[in-house]
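Colleague: My questions are about this predicted structure, shown below with the sequence.
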Amino acid sequence: MSRPTSDVHVFEAHASDADLDDLRARLAAARLPEAETVPRDATGSGRWEQGVPLADLVDVVTYWRTEYDWRSFEKQLNRIGQFRTTIDGLGIHFLHRRSPRADATPLLMTHGWPDSVVRFADVVEELADPADADAPAFHVVVPSLPGFGYSDRPSTSGWGTEKIAAAWVELMGRLGYDRFLAHGGDWGGNITTVLGGRFPAHVLGIHTTFADAPPGMTTDGLTAAERAWAEDTHDFWARRAAYAKQQAARPQTTGYALVDSPVGLLAWILDKFAEWSDTEDSPFETISLDRVLDDVTLYWLTRTGASAARIYYESHNSLDPDLRVDVPSAITAYPRDVEKCPRPWAQQRYRQIVRWSEPERGGHFPSLEVPDLFLKDLRDGLAALLAVTHGAR
């Protein structure tokens, strides 16, 4: 039974002028290293071989200091509707947009790292009140993960993906949503998998851009394309996942730089937007500079560089190998995502895949890179879940 409560309070974001002035002063006083030692004629991804190129970083820092407007994004969050509630002693922040449609279905959307509620800010309104009257509508809830954004920073260990998933069920119940759909990518995809596997009484179905197969899968019987996916994922974890291993092993050490230096925080996050997006060079080919800075500035103003990194310490490689998802599942594999799970592997965990999608474009942040394509694919996936759910009644 749904159980709306009064333990949910309206929240409005409003950074102090002093904090914004301090940010600009730190940017102006930043000490930068020399340029990277890649060939001068390097192009495309070759320019980023050693990380964020100095020239690119200087341009972004200059824009951040002299032109970027945090107040604009702050107003957008407040227009969507922001709230906080306390679950297991921890304050949880979330966006909540109720649909005006009587036929709307509750939808929980969970972000990952190094993003935030920024990942979904531009699609919430269209999901809740679609321009097309024939499109499905949703009551959209977008929580900030513990230690991220305006959620509290945990002071004790234990806030891993299993506990977060349980907290999300409690959150949805407080809003009156006893049964709901769930979507997520990155850590949000992991949490969405846990939701589907642990809480089938509450979860109607899941849509994820991050399918996670059980360990021990072999490449026997895979197609050439599926083998390539497996090889790319292996290469990613072997050669390009130092950030994850550092944050899993020593998040506190990394956190000092991320909380003290806005330029260090920017470089740490921008590197991932560049490497994980479906672009040939700069992430700004598909993601607006302002959106990336909205994300980085949210981390900066809330001092969450260290606390957000701890999700790796709490949950890295912790998904229960025996967890199975029996609720209807829709899975999307974007072509330039960093991890893509072959369908035969996914089927070993997700027992009822009702839709499998492989779009032609998009990377790890599809809602920011290809928002129109993302919206259509998400709607199609959620519609497939609802068709199964309604057919079972």
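Modeller: Thanks, I have it. Please read all numbers here as calculations on a predicted model, not as lab measurements. Residues are numbered from 1 along each chain as shown.
Colleague: contacts and neighbour counts: CA atoms only from here.
Modeller: Will do.
Colleague: Please, where are all the helices along the stretch 101-250 of the chain?
Modeller: For the stretch 101-250 of the chain, the helices defined by DSSP state H, counting those that start in this stretch cover 124-128, 161-174, 187-198, 224-239, 242-249.
Colleague: which one of these lies closest to residue 324?
Modeller: helix 187-198 (5.5 Å; C-alpha to C-alpha).
Colleague: Quick one: list the elements packing against that closest one.
Modeller: Other helices and strands packing on helix 187-198, by 3 or more C-alpha pairs under 8 Å, 6 or more residues apart in numbering; DSSP states H and E, are strand 105-110, helix 161-174, strand 180-184, strand 203-208.
Colleague: Out of the helices of the stretch 101-250 of the chain, indicate the one that is most buried.
Modeller: Counting by mean count of other C-alpha atoms under 10 Å, helix 187-198 has the highest mean neighbour count of the helices of the stretch 101-250 of the chain, with a mean of 25.
Colleague: contacts for that one?
Modeller: Residues outside helix 187-198 that contact it (C-alpha atoms under 8 Å, 6 or more residues apart in numbering) are 109-113, 161-162, 164-166, 182-184, 203, 205-212, 319, 323-327.
Colleague: tilt between it and strand 180-184?
Modeller: For helix 187-198 against strand 180-184, the angle by axes from the mean of the first three to the mean of the last three C-alpha atoms, to 10 degrees is 140 degrees.
Colleague: so how far is helix 187-198 off the chain centroid?
Modeller: 13 Å (C-alpha atoms, centre = their mean, to the nearest Å).
Colleague: Over to stretch 236-243?
Modeller: 19 Å.
Colleague: Also stretch 164-183?
Modeller: 17 Å.
Colleague: Out of the helices of the stretch 101-250 of the chain, flag the one nearest residue 81.
Modeller: Nearest of those (C-alpha to C-alpha): helix 124-128, 10.4 Å.
Colleague: Could you name the helices and strands sitting against the closest one?
Modeller: strand 90-97, strand 138-143.
Colleague: Spit out the contact partners of the residue nearest to residue 244 when sequence neighbours are not counted.
Modeller: Excluding its sequence neighbours, the residue lying closest to residue 244 (C-alpha to C-alpha, 6 or more residues apart in numbering) is residue 312, at 6.6 Å. Taking C-alpha under 8 Å, 6+ apart as the criterion, residue 312 is in contact with 244, 245, 247, 248.
Colleague: Next, the contact list for the second one, please.
Modeller: What that stands for is residue 245. Contacts for residue 245 (C-alpha under 8 Å, 6+ apart) come out as residue 312.
Colleague: What of residue 316?
Modeller: Residues counted as contacts of residue 316 (C-alpha under 8 Å, 6+ apart) are residue 248.
Colleague: Against that first model, consider the following:
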Amino acid sequence: MVSYTQFTLETRAFRLSTPPEALQELRDLVRLSKLGPRTYENSYAGGKYGVEYEWMAEAKERWADGFDWTAVEARVNEFPNIKAKVVDDDGATYSIHFIGLFSQRKDAIPLMCIHGWPGSFLEFIGFLSALKAKYTSENLPYHVIVPSLPGYGFSDSPPVDRDWTLQDSARLLHKLMEGMGFEGGYAVQGGDIGSYTARIMARTYDSCKVLHLNFCAMTCPEEAADTPLEAYEREALERSDKFVKFGTAYVMEHATRTATIGFVLSSSPLALLAWYFNPLHVDRLITDKLGRIGEKFLTWTHETPSMDEILASVTLYWLTQTFPRGVYPYRQEVIDDTHGSMTDAECRRVIKDGAKRYMFHPDPKYYCEKPMGYSWFPYEIVPVPKAWAATTGNLVWYRSHEKGGHFAALEQPEALLDDVEEFLKQVWGPK
């Protein structure tokens, strides 16, 4: 690793290996946890009111007696895993975990890819695998860094004695990139909360040269109000409207009762599983015009992830206590005492409208003057049209897709990789 990067940070190799007793405790807790009674809402409403009983019962059985976390560990350990000590401006030191790939090319482009909630670095395993299949370390065009955000996975928690914002997370990730010798310039890519963090980095730090997003949450800006939309954009926005109306209660819970929901979901792995899966799960009738009543799918994804993919992510969250440590961005997103200033009337409107407030992307303070790319996926929860996204920065590259949703790196890793590569070929000039 050190043969082709110039580290100034203290780093150590990290190998994922969970103690057997921790895995046994998790299996025991899953077996002992009760599902609760059958109800109309969880058994006969077609998923309209959340996760169904049959799915939870199947997941419980699989998690307790069939799911193999060690297979996930083995796949993760196929890639370099590093923990780096990042010193913040106030002298505090944070251990930040990242997984990635490093090139031996001197002209390799440093690229950071940032996850969101309820995601993790696991989302990008397919993305990294596609890179490994396409390139060797000798001809890989990039150094790819996929960090765990502070509070997520194997990264340290934010401090408990003061507030922590996405600006703080962005600062640490920027220091991580510079500390690995990439102060000459790097690219950043993000979806979900990672898109906010990535935009902050591009707007704030000179060495962050270009920005690629697959999430650009915002409402229609005045300057794009009269711009005609493509038919596929209108159709996607109709789905998004249903999601806002029926699928965003979790946002207010995260933002306004952050401590409470943290205790609740730390008390039972089944509670965490239900909550993790619940915001994704809706009746197909609500979101699709095909009329196949009761047929399930995930609104955040185009195709339902496998049971083991879901259990892998929830297991990571449980073993690392990620949920209570990593839910902090929602306070900032809904009722923000640090990012901007809201009038009392605006605060009341936010609560009345179900917290439909989007930060950073439409904020003029975070307009990205640097080259920006945007990948549009049809089952994104907030599928912002190209014309809207173009008002938030110097949009020089755009592509729409026919498949894929909110977790683009997980669902469509090859497509996202193609997008990022094409974008970088267009905007990254010779050093």
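Modeller: Perfect, I can see it now. Because the structure is predicted, anything quoted here is derived from the model rather than measured.
Colleague: before we move on, the earlier item: next, format the helices and strands packed on helix 124-128 of structure 1 as JSON lines and append mean neighbour count.
Modeller: Formatted as JSON lines, those follow (neighbours: other C-alpha atoms under 10 Å):
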{"stretch": "strand 90-97", "mean neighbour count": "22"}
{"stretch": "strand 138-143", "mean neighbour count": "26"}
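Colleague: Quick one: the ones you listed as TSV, columns for distance to residue 262 of structure 1 too.
Modeller: Converted to TSV, those look like this (distance: least, C-alpha to C-alpha, whole Å):
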stretch	distance to residue 262 of structure 1
strand 90-97	23
strand 138-143	24
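Colleague: For residue 284 of structure 1, find the nearest of those strands.
Modeller: Of all those, strand 138-143 sits nearest to residue 284 of structure 1, with 24.5 Å by C-alpha to C-alpha.
Colleague: tell me the angle of that closest one relative to strand 180-184?
Modeller: Using the same axes, to 10 degrees: strand 138-143 of structure 1 against strand 180-184 is 50 degrees.
Colleague: on average, how far is strand 138-143 of structure 1 from the matching bit in structure 2?
Modeller: Once superposed with structure 2, the aligned residues differ from strand 138-143 of structure 1 by a mean of 0.9 Å; criterion: mean C-alpha distance after the TM-score superposition for structure 1.
Colleague: Structure 2: matching residues for that strand?
Modeller: Under TM-score structural alignment, strand 138-143 of structure 1 corresponds to residues 142-147 of structure 2.
Colleague: Over to stretch 20-29 of structure 1?
Modeller: With TM-score structural alignment as the criterion, stretch 20-29 of structure 1 aligns to 23-32.
Colleague: If we go by neighbour counts, what in that stretch is buried?
Modeller: 23, 26, 27, 29, 30, 31 (16 or more other C-alpha atoms under 10 Å).
Colleague: Repeat that for stretch 364-371 of structure 2.
Modeller: 366, 367, 368, 370, 371.
Colleague: From the residues you listed, which land in strands?
Modeller: 368, 370, 371 (DSSP state E).
Colleague: Counterpart of the residue nearest to residue 244 of structure 1 over in structure 2?
Modeller: With TM-score structural alignment as the criterion, residue 312 of structure 1 matches residue 330.
Colleague: And that match, which helix or strand is it part of?
Modeller: Element membership for residue 330 of structure 2, per DSSP states H and E: helix 329-334.
Colleague: Relative to residue 156 of structure 2, how far out is residue 383 of structure 2?
Modeller: In this view, residue 383 of structure 2 and residue 156 of structure 2 are 32 Å apart by C-alpha to C-alpha, to the nearest Å.
Colleague: More neighbours: which of those two?
Modeller: Higher neighbour count among residue 383 of structure 2 and residue 156: residue 383, with 27 against 19, using other C-alpha atoms under 10 Å.
Colleague: To which residue of structure 1 is the more buried one aligned?
Modeller: Looks like residue 383 of structure 2 aligns to residue 340 there (TM-score structural alignment).
Colleague: Is its match in contact with residue 230, as I believe?
Modeller: Yes: Residue 340 of structure 1 lies in contact with residue 230 (C-alpha atoms under 8 Å); the separation is 7.2 Å.
Colleague: residues near residue 34 of structure 2, how many?
Modeller: By the measure other C-alpha under 10 Å, the count of residues near residue 34 of structure 2 is 13.
Colleague: What of residue 33 of structure 1?
Modeller: 7.
Colleague: could you list every residue that touches it?
Modeller: residue 54.
Colleague: And the one 4 residues further on, by the same measure?
Modeller: Remark: with contacts taken as C-alpha under 8 Å, 6+ apart, residue 37 of structure 1 is in contact with residue 50.
Colleague: On the three-state scheme, it is what?
Modeller: Under DSSP: H, G, I helix; E, B strand; the rest coil, residue 37 of structure 1 falls in the coil class.
Colleague: Please report the distance of it from residue 281 of structure 1.
Modeller: Counting by C-alpha to C-alpha - residue 37 of structure 1 and residue 281 of structure 1 are separated by 17 Å.
Colleague: and what of residue 198 of structure 1?
Modeller: Distance of residue 198 of structure 1 to residue 281 of structure 1, given as C-alpha to C-alpha: 40 Å.
Colleague: can you check residue 334 of structure 1 too?
Modeller: From residue 334 of structure 1 to residue 281 of structure 1 the distance is 18 Å (C-alpha to C-alpha).
Colleague: between the two, which one's more packed in?
Modeller: For residue 334 of structure 1 versus residue 281, neighbours defined as other C-alpha under 10 Å are more numerous around residue 334 (23 against 16).
Colleague: Does the more buried one touch residue 363 like I think?
Modeller: Yes: at 5.5 Å, residue 334 of structure 1 counts as touching residue 363 under the criterion of C-alpha under 8 Å.
Colleague: Touching, residue 127 of structure 2 and residue 408? I think so.
Modeller: No: counting by C-alpha under 8 Å, residue 127 of structure 2 does not reach residue 408; the two are 9.5 Å apart.
Colleague: what is in contact with those two at once?
Modeller: residue 416.
Colleague: Neighbour count for those two, which is higher?
Modeller: Of the pair residue 127 of structure 2 and residue 408, residue 408 is the one with more neighbours under other C-alpha under 10 Å, namely 29 against 22.
Colleague: For the aligned partner of the more buried one in structure 1, which non-adjacent residue is closest in space?
Modeller: Applying TM-score structural alignment, one finds that residue 408 of structure 2 aligns to residue 366 in structure 1. With sequence-adjacent residues excluded and distances taken as C-alpha to C-alpha, 6+ apart, residue 366 of structure 1 is closest to residue 374, at 5.9 Å.
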